[in-house]
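Engineer: from the sequence below, what's the structure:
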Amino acid sequence: MSEKIALSTWPTPMEPMPRLAAALGLHEDDLWIKRDDLIGLGGGGNKVRKLEWLVGAAVEARADTLVTTGAQQSNHARLTAAAGARLGLDVVLVLPGTSDSAANASGNLVLDSLFGARVFWAGDGHPGGMADVAEDVCRQLSRDGARPYLIPFGGSSPLGARGYVEGGEEIRSQLPDVDHVVVAVGSGGTMAGLTGALGEERVLGVHCGAVADPAATVAALAGPLTPHGIAPDSLRIRTDQVGAGYGVLHEPVLEAMRTTAATEGIVLDPVYSGRAMAGLIAAVRDRDIRRGERTVFLHTGGLPGLFGHAETVHRSVTALHSCDPV
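Structural biologist: Predicted coordinates for the structure are as follows:
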């Protein structure tokens, strides 16, 4: 197996969230947050753990160009661009849309440019369904004399998921008595790695709408990380926070973002971590998470994407509090 390449400093902090816990009706020491948003590379986020392994494989294969796919505001694409910049590798991002999409670039797209990535605009289509386009891009790069390495959507493969086997082991070393770890499920690799480290019963995933069948996706990624495989129906995955679809603001998510920010000063994004927190709040309401149970919320990052999400920005600005001058 390839050796990983260190892209940050570990472990990330584990911090209590007593005010949010109290607001949700939990004991003040029940709720903790694992700060993978504070990973140093490229603005932070969970994808760095996966990229350490995936970029390690690319370097071992003597690649000079990283190619990957994602949505226009993909955190994974942004961090792949940052990893390439750190290691002196070219990066090509295959994103939905046209070159006109760059005219009003914001959020992650701005950082993609700063990190020196090139974008291949793939037209319309779901970001999870562009693997064929990315393979075509790799073939063209090879014809042009480059040595491309294709990193999967979201960095999610059994190899990439090893980053969150390590992340799960960090959590267990920081809070040995953890009962629940709550995490967003996008492309599935983060939950898969956590499940490999902590078992199905302790990991609660919250589906974000990025894949059609989250349980099957996570099980396929987690299976190679465990001695006996993973059955999809053994996984704890909530599907009640997708709303109108991936990337579309869901009202409970905005409320979860506001509550977390107002009680703990912590910012979540509307696509992933905000949905995960909305799922955690719903799990407390449903008594799937109860008082006295030690719960960790994995903050997967995504702050740059918040500023590229027009509806969330608009709703937040229009809700600004006003006061009379003193």
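Engineer: CA atoms for contacts and neighbours, from now on please.
Structural biologist: Noted.
Engineer: now the helix or strand containing residue 83: how far from the chain's centre is it?
Structural biologist: For residue 83, the element it lies in under DSSP states H and E is helix 75-87. For helix 75-87, the gap between its own C-alpha mean and the chain's C-alpha mean amounts to 14 Å (CA atoms, centre = their mean, to the nearest Å).
Engineer: please give the structure of this sequence too, so both can be compared:
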Amino acid sequence: MIDLSAFPRVALGSWPTPLDDAPRLATALGSPPVLIKRDDVNGLGAGGNKLRKLEFLLGQAIEQGADTIITFGALQTNHGRQTAAACAKLGLRCELVLTAKVPMKGDAYERSGNIVLDHMFGANVHICADAEETAQAYERVNHDKAVTLPVGGSNGLGTLGYVAAAVELVGQLNDRGIDNACIVVPLGSGATAAGIALGTELLGWSGTVHAPSVSHSKADAEQELHTLAGDAAALLNVPAPKLAHVTITDDTIGPGYGVPTEDMWSVLKLFGETEGVVLDPVYTGKAAVAFRRLAPTLDVPVVFLHTGGLPGFYGYAPEAVAQF
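Structural biologist: As a prediction, the model looks like this:
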């Protein structure tokens, strides 16, 4: 039993999110049954995985008396967009300190997608060219009643959001009579994958977790995963997890974080034309390249955890138009 009741929490998402069968995708892959965990359709702020983390992060911030939330990310950060939406709902001031660290240019990337929603949700958006400008912007907006959230909402507390998700997902699988499966989850800032990894281990679940990194090397991603899972375990007052059921790869990143690849575009087309599901170019698209390769090799059902990111797709509109 995993008890999260001791942690302050605000209601932001619509839980449980659906666990959908994807039979046409499975047929196209020649794989065992495929299911898609739809964390992209959980309501607030156009949905996405960050809402589960923000329930715990903002719950603590409100308990601490915060009136302002500050966080960071790239221009098309999903975390920033969902933080802005959550702050709007909760009546908190939101300061987004964004850095132009992805080598993408043009109006679509710089002004559309997530960033236009940041403004629509009432966030104050500070666009910085480098680390020095980021530090200066942060100093300008930080004050006594401000709480700062890490990139992606990824710390031990944020990880608890996906420990809760692991309980939800394993319960849904059990309801279907599935006691062994492989969960494929994108690994970016790390807390989503770490929470799924920790939660499934604490539940004694017999399946496996595969986490394709979308940004960091395999070695760095493994270290991040273990650190976040360990920090969350400490909050729960349980031993640090072994995570022996978890594998990580880094070979679908391509030229870098947020940079499209041909394989990514082709797997977006595959999900779209078989199931009508839209992936994003940064997280789910890169992870789905690894999923497409892995699924046909398995002899158990495979679950793709869809972490959202649809608004970010429009930041890549010119590239998408050229592809499709």
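Engineer: can you calculate the TM-score here?
Structural biologist: Once the chains are laid over each other, their TM-score by TM-score structural alignment, normalised by the length of the second structure reads 0.86; 302 aligned residues with a CA RMSD of 2.5 Å.
Engineer: circling back: give the aligned range of the helix holding residue 83 of the first structure in the second structure.
Structural biologist: The alignment of helix 75-87 of the first structure onto the second structure (TM-score structural alignment) spans residues 78-90.
Engineer: that stretch: average distance to aligned residues in the first structure?
Structural biologist: Following superposition, stretch 78-90 of the second structure is found to deviate from the first structure by 0.3 Å on average (mean CA distance after the TM-score superposition for the first structure).
Engineer: so the aligned partner of residue 46 of the first structure in the second structure versus residue 209 of the second structure, what's the distance?
Structural biologist: Residue pairing (TM-score structural alignment): residue 46 of the first structure is matched to residue 49 of the second structure. For residue 49 of the second structure, the distance to residue 209 of the second structure equals 17 Å [CA to CA, to the nearest Å].
Engineer: what are the boundaries of the helices in the stretch 151-300 of the second structure?
Structural biologist: 156-175, 191-202, 218-235, 262-275, 284-294 (DSSP state H, counting those that start in this stretch).
Engineer: what sits up against stretch 184-191 of the second structure?
Structural biologist: 151-156, 158-159, 162, 192-193, 209-216, 221, 224-225, 228-229, 283-284, 286-287, 291, 302-307 (CA atoms under 8 Å, 6 or more residues apart in numbering).
Engineer: put the buried members of the residues you listed into a PyMOL selection.
Structural biologist: In PyMOL, a selection of the buried entries from the contacts of stretch 184-191 of the second structure looks like this (16 or more other CA atoms under 10 Å):
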select buried, resi 151+152+153+154+155+156+158+159+162+192+193+209+210+211+212+213+214+215+216+221+224+225+228+229+283+284+286+287+291+302+303+304+305+306+307
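Engineer: any idea how far apart the tips of stretch 117-134 of the second structure sit?
Structural biologist: OK, stretch 117-134 of the second structure end separation, CA to CA: 21 Å.
Engineer: please compute how far it lies from its chain's middle.
Structural biologist: 20 Å.
Engineer: got it, and stretch 314-324 of the second structure?
Structural biologist: The chain centre lies 22 Å from the centre of stretch 314-324 of the second structure; the measure is CA atoms, centre = their mean.
Engineer: and it, what's buried?
Structural biologist: 314, 315, 316, 317.
Engineer: list just the nearest of the residues you listed to residue 108 of the second structure.
Structural biologist: Nearest to residue 108 of the second structure, judged by CA to CA, of those is residue 315 at 4.7 Å.
Engineer: nice, that's everything, thank you.
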